[in-house]
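Undergrad: what's the 3D shape of this:
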Amino acid sequence: MALITAARERLAPAASAGHPRGTWVLAAALVLIVLQLTVRSVLAFGGQFYWDDLILVGRAGLHPLLSFELLGYDHDGHLMPGAFLVADVVTSFAPLQWWPAAATLVAGQALASLAVLRVLWLLLGPRPALLGPLLFYLFTPLTLPAFAWWAAGLNSLPLQAGMAWVAGDAIRAARTGRLRYALSGTAVTGVALLFFEKSVLVPAVAFATVALMYRLDGRPRAVRTAARRAAPLWLGSALVLAAWAAAYLSLVESRFGAPTADMVRGLTHHGVSFGVLPALLGGPWRWDRWNPGPPWADPPTGLVVVAWAAVLAVLVWSLRRSRRAGWVWAATAAYVAASTAAMISTRFGPDTTYELAQTLRYHTDTAVVVVIGAALILRTRPRDDPRPSPARRIVAAGCAVAFTASCLWSTATFARTWSDNPTGAYLAAAKSALTARPDVPILDHPVSVWVLLPVTHPHNLLSRVFSSLPGRAGIGDVTTELQVLDDRGRLVPAELVPVRHVLPGPAPDCGHLLTDSTTTVLPADTALVGGEWTVQLNYRASADGEIEVGFPAGPRVRVPVTEGLGTAYARVPGAGTGLQARSASPDLDVCLAGGPIGVVVPR
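TA: Below you'll find the predicted structure:
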């Protein structure tokens, strides 16, 4: 009880004073948050690494913690040093283990949920009506897909937490004029920007919250008053945004483009009608998936129709309650439109399907905006009857129960769909295989296409994905024993499928003679186009040492050789009519025979 009282006083001392019901409202809110975190923990710890997660882990294993190569990386249009920092810490603590990553998701969700509770308390005070918007945020499936996917969660959870916290700081700064809220809001904005560029909207949402609060309260010149009373926060946020924009524009290649009108209509319709609106009622109930892609909402047609009808009904009700509520609806619609426009302009392409908009992760932060908007509308006093009747309370309780049941069903069906992820079993088998014989080097090659598609190259290579795995075999460009990981993560014997051949050399009883004084051309029977090729090197060496081999315009690969006859396999990227080779050790002479150039596949 003492803890609840202290929390209540911390949230809003003025609002809670003289309101004994504030204790039970806060207690109920905290119980709901605990229930949410329990449900989300089951989802998180039952998951596994997926897609971009392995890119974050791979880069964390390759680069030092505070290096520019790690923190300043342009990750598919995202500048997210905070996410890479968290990934590095987690990877250093427990390489390629899922449970610490899941713990960060739950911790991030806890921060976001408490921040939402704070802003609701500041807007509504210790009123039972606070529990409605809070219940929506805690259990809506709108935030599910981004939460379950670690890389997406590292983007979206700091954005959600930052949006709610800075909106609360803006309210406190406007009410009290204290500088500490401006400093806190500015700092949180900066932290959110370290995780996700969409956090540029955090100050805008905070400003809209204060301005709409004043307008719905009937204050004159609401926008001007909001700008003046929290001016230090807006100034600090503007400076942070300017510094961040300079870094973003200098480090990130622009992905913005102009999609076709059909693409805009299709993605907007699918994102709103099949994604956002059903989630407002706890949908979509059903999910579909094209592995290895992420799940996407697949609501029944009836739910889509009911969702549209419900939104229109709530719109009419809120306008009858207060005509000023129209401003809240306009602001919420503008945010949804901005999120949709950002998704379309950066993710459209000839191969883009409309189901992309139904994955919901591009609208996760909309949940916070909807919650703030609902609180602003509930804040206004009804024009007809200021006291809700028992019948209204019963209807509200029934709606809350139905909504929660709908959300939990959608969560359960999502978890079932999300569990169809082969990455966990693949990583477990691969870690065991790669550490079984650490003394035998393995030729670098892509992981299974069911784990990472070739479009992620070079992040899909074994050397990247397993860069942080301790005690593993060396993974590189040279081996004497061809092995590959199959689609189940097992290390199996492999063979070289020839595409071209190195022609025999001119030296009698030698072939191609390599010395340390000259570079020898190894002509192929036909030119090779650009690619990742493997060459079989059959040699006779005069001593132990190294040779270098590669395409004329490509990187040279250093290949260890041992005295006498031997065979090595080298991975040589590039293109050309043949290879070039030389001895890389003084007084080492090596004879090379002709051999195949091709690709390595499981035997």
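Undergrad: alpha carbons only for contacts and neighbour counts from here, please
TA: Fine.
Undergrad: buried ones in whichever strand or helix holds Ala83?
TA: Here Ala83 sits within helix 81-93, counting by DSSP states H and E. Residues 81-92 are the ones in helix 81-93 that count as buried (16 or more other C-alpha atoms under 10 Å).
Undergrad: go on, stretch 336-350?
TA: So, applying 16+ other C-alpha under 10 Å, buried residues of stretch 336-350: 336, 339-340, 343-346, 348.
Undergrad: Could you list which of those belong to helices?
TA: Judged by DSSP state H, the subset of the buried residues of stretch 336-350 located in helices is 336, 339-340, 343-346.
Undergrad: ok, back up a step: and the next helix or strand past the helix holding Ala83?
TA: helix 98-124.
Undergrad: does Thr366 really touch Ala333, like I thought?
TA: No. The pair Thr366 / Ala333 is not scored as a contact, 9.8 Å apart, by C-alpha atoms under 8 Å.
Undergrad: picking up where we left off before, want to throw the buried residues of helix 81-93 into JSON lines with distance to Gln483?
TA: Listed next are the buried residues of helix 81-93 as JSON lines, based on distance: C-alpha to C-alpha, whole Å:
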{"residue": "Pro81", "distance to Gln483": "36"}
{"residue": "Gly82", "distance to Gln483": "37"}
{"residue": "Ala83", "distance to Gln483": "34"}
{"residue": "Phe84", "distance to Gln483": "32"}
{"residue": "Leu85", "distance to Gln483": "34"}
{"residue": "Val86", "distance to Gln483": "33"}
{"residue": "Ala87", "distance to Gln483": "30"}
{"residue": "Asp88", "distance to Gln483": "29"}
{"residue": "Val89", "distance to Gln483": "32"}
{"residue": "Val90", "distance to Gln483": "30"}
{"residue": "Thr91", "distance to Gln483": "26"}
{"residue": "Ser92", "distance to Gln483": "28"}
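Undergrad: run this one through as well so I can compare:
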Amino acid sequence: MTIATERPPAPRADAHRAFTGRRVLVAALALIVVQLVVRGVVAARGYFYWDDLILVARAGEHPLLSADFLLYDHDGHLMPGAFLVAGILTKLAPLHWALPAISLVVLQALASLAVLRVLRVILGGRPTLLIPLALYLFSPLTLPSFAWWANGLNQLPLQAGLALVTAEAILLYRTGRIRHAVAGAGILVVSLAFYEKSVVIPFVAFVAVALLAHSAGDRRPIRSTVRACASLWAGAVMILVGWATVYLSHVEAPLRTDHLDDAAALLHHGTSLGLLPALFGGPWSWDRWPPSPPWATPPVVLVVGAWLFIAAVIVGNHLRRRRIGWVWPAVAAYALLSQLAMVLTRGGEGTAVEIAQTLRYVADTSVIVAIALAVIDQSPRRATHPAFRPILSVRTRPAITAVVAAVFLAGSLWSTFTFEQRWRDNPTVDYVHNATAALAAHQDVPLLSQQVSIWVLLPVAAPYNQSSAVFGPLRERPEFADSTPSLTMLDDDGHLVPAEVSWIRALTEGLAPGCGTRVTGESVAVAPGIDGAIALSQPVIPWVWTAQLNYLSNRDGMIEVSMPGGTPVTVPVQSGLGTAYVRLTGGGAAVDVSAVTPDLNLCFGGGPFGSVVPAQPPDGGSRAAAGTDGPRPHQ
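TA: Below you'll find the model as predicted:
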């Protein structure tokens, strides 16, 4: 049995249908062009955000085709395809937004054309195809995941994969041609390379084919679907098994079962305040607390209206169509499972319920809804109940459809505009622009790496919140090193400003008469209180510290500086009086120093030991040293 049950059309009917189909195709392509223009404006006015900078940093740190780069466990995601695209674009133009913006528009075009394809496979050239297509194209449900580059590299290939594999499965069911199984398997592999959630694609395709078979009158649609598409399902199983092997060997299980008592709140916020309002043109307004992404804040009237409208749509579908009883439950199950995945991977203590309103965890539901509407539209009609004939008559339906479409498009465009306003409120823009210009203008002196502004990346992103990681891919910049003779830092606006070491502890004067702490080619710092050791005023815990070493050297040379539990740092020194600022890891009560150059002789005075902060002006007040009255470099 085939899914289509209509009789062969007469020649004139066939010609009319072909003409109508061409007009529908032109209209559909026009809608896609309009969508791409709107989304292109959003992308052009956007910028890098959070994970985008991590992708850039890793692209600068690793070879493009290395396993360390492509198979990295990115917060529970395995996404070699996304890393490859990000890596290529970063190598071409690091920290230039134009190429990522273009990549988002290209991926959106592929996803939109994929949805058009599956709708044409299901509905042919029916004008009603434009309804689910417009819903997918303009619903703000997919907007946040599109605008955020790192998320778009996940979501857009998933959306394209859902549509394309479903289309191939339907064609395989109808024709039995093995090329559809091969194409579907290949698309699945590509989708999995971008996002692990693509494991759902074969199951979505199976359910879609079974629902179409059921609507066509097949009494055993599941058995028919299994048999007719067995080659595709067998290939999908082998692909998923192979993918799961790679995933489990490279990614730490991201599932969290603690604090499941928050699940109800997350589901409520994700459905009532996120999914449903956005599906029908909302949320109209957004909120944001930088550096978090925007989240939907629909008014109560829209939330209530969305629930009433979805109920009316479901009731109306059942009044007009037969054999669709499982369609909406299948959609609801997909949306629920998507949000449960969010709860199990992102829920827990400290997780704000607003995360469910960011929409990125349910964006792909838009493809599922579009397919569901197409399945319903091709299902057999049922006789209209007399009470509903005035509402559902041939004359009133176009008017009702036009009004609903106008309201939906107006709401969607307004929601897009308000989202874009919030999305542009991104401190990363000025920070990266200012820092890029400052680094290019000061390439002569090494720069100590530091944490970037907390308005750009929080410490939880470590080690990729370091300036050496974020700006490492730049070609025009100073060297990032663990020591420098001149201390500067990037402030919260990205400007390169003079800096100093805070007095969390003090490097104390040594005991060598007329020298302080002595270091020679034969003496190695091993403990505080003897030649070659620089004692701290008080011990410190293991951390990342900065030491200001004030020295007098008999010649140019190299020394090695370290702390217990840390990695030694090789530091160049110059003849005469000098200062070296050294970034150290470790803890303890002393800084250990040794001379690498054999005939090197140095004397070290006191100095600050702590973290790098913007330098105070000359009249900026006293500096409280820990355990000392201040630095007294020996001269």
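Undergrad: just to revisit the earlier point, what about Thr366 and Ala333 of structure 1, which has more around it?
TA: Legend: neighbour count by other C-alpha atoms under 10 Å for Thr366 of structure 1 and Ala333, higher for Thr366 (22 against 15).
Undergrad: Could you find the counterpart of that one in structure 2?
TA: Here Thr366 of structure 1 is matched to Thr365 in structure 2, going by TM-score structural alignment.
Undergrad: again with Gly326 of structure 1
TA: Looks like Gly326 of structure 1 aligns to Gly325 there (TM-score structural alignment).
Undergrad: Relative to Asn317 of structure 2, how far out is that match?
TA: Using C-alpha to C-alpha, to the nearest Å, one obtains 10 Å as the distance from Gly325 of structure 2 to Asn317 of structure 2.
Undergrad: what lines up against Ser113 of structure 1 once you look at structure 2?
TA: By TM-score structural alignment, Ser113 of structure 1 lines up with Ser112.
Undergrad: I'd like to know how far its match sits from Ser198 of structure 2.
TA: Ser112 of structure 2 is 17 Å from Ser198 of structure 2, by C-alpha to C-alpha.
Undergrad: that older thread, out of Gly325 and Asn317 of structure 2, name the residue with the larger neighbour count.
TA: Asn317 (19 against 16).
Undergrad: any idea which strand is longest in structure 1?
TA: With secondary structure taken from DSSP state E, structure 1 has its longest strand at strand 520-541.
Undergrad: quick one: the next helix or strand after that strand aligns where in structure 2?
TA: Counting by DSSP H and E, the next helix or strand C-terminal to strand 520-541 of structure 1 is strand 545-550. Under TM-score structural alignment, strand 545-550 of structure 1 corresponds to residues 557-562 of structure 2.
Undergrad: Helices of the stretch 101-250 of structure 1, residue ranges please.
TA: Counting by DSSP state H, counting those that start in this stretch, one finds helices in the stretch 101-250 of structure 1 at the ranges 131-139, 144-148, 150-176, 179-193, 202-216, 222-229, 231-251.
Undergrad: Dump these into TSV; add mean neighbour count and distance to Leu579 of structure 1 as well.
TA: Below are the helices of the stretch 101-250 of structure 1 laid out as TSV (neighbours: other C-alpha atoms under 10 Å; distance: least, C-alpha to C-alpha, whole Å):
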stretch	mean neighbour count	distance to Leu579 of structure 1
helix 131-139	23	60
helix 144-148	24	47
helix 150-176	26	41
helix 179-193	22	48
helix 202-216	23	55
helix 222-229	17	68
helix 231-251	17	36
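Undergrad: can you pull out the helices in the stretch 251-400 of structure 2?
TA: Using DSSP H, counting those that start in this stretch, helices in the stretch 251-400 of structure 2 cover 263-270, 276-279, 300-320, 327-346, 365-377, 396-423.
Undergrad: Now render those helices as a markdown table, adding distance to Ile122 of structure 2.
TA: Listed next are those as a markdown table, based on distance: least, C-alpha to C-alpha, whole Å:
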| stretch | distance to Ile122 of structure 2 |
| --- | --- |
| helix 263-270 | 30 |
| helix 276-279 | 21 |
| helix 300-320 | 17 |
| helix 327-346 | 14 |
| helix 365-377 | 6 |
| helix 396-423 | 21 |
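Undergrad: Many thanks, I have nothing further to ask.
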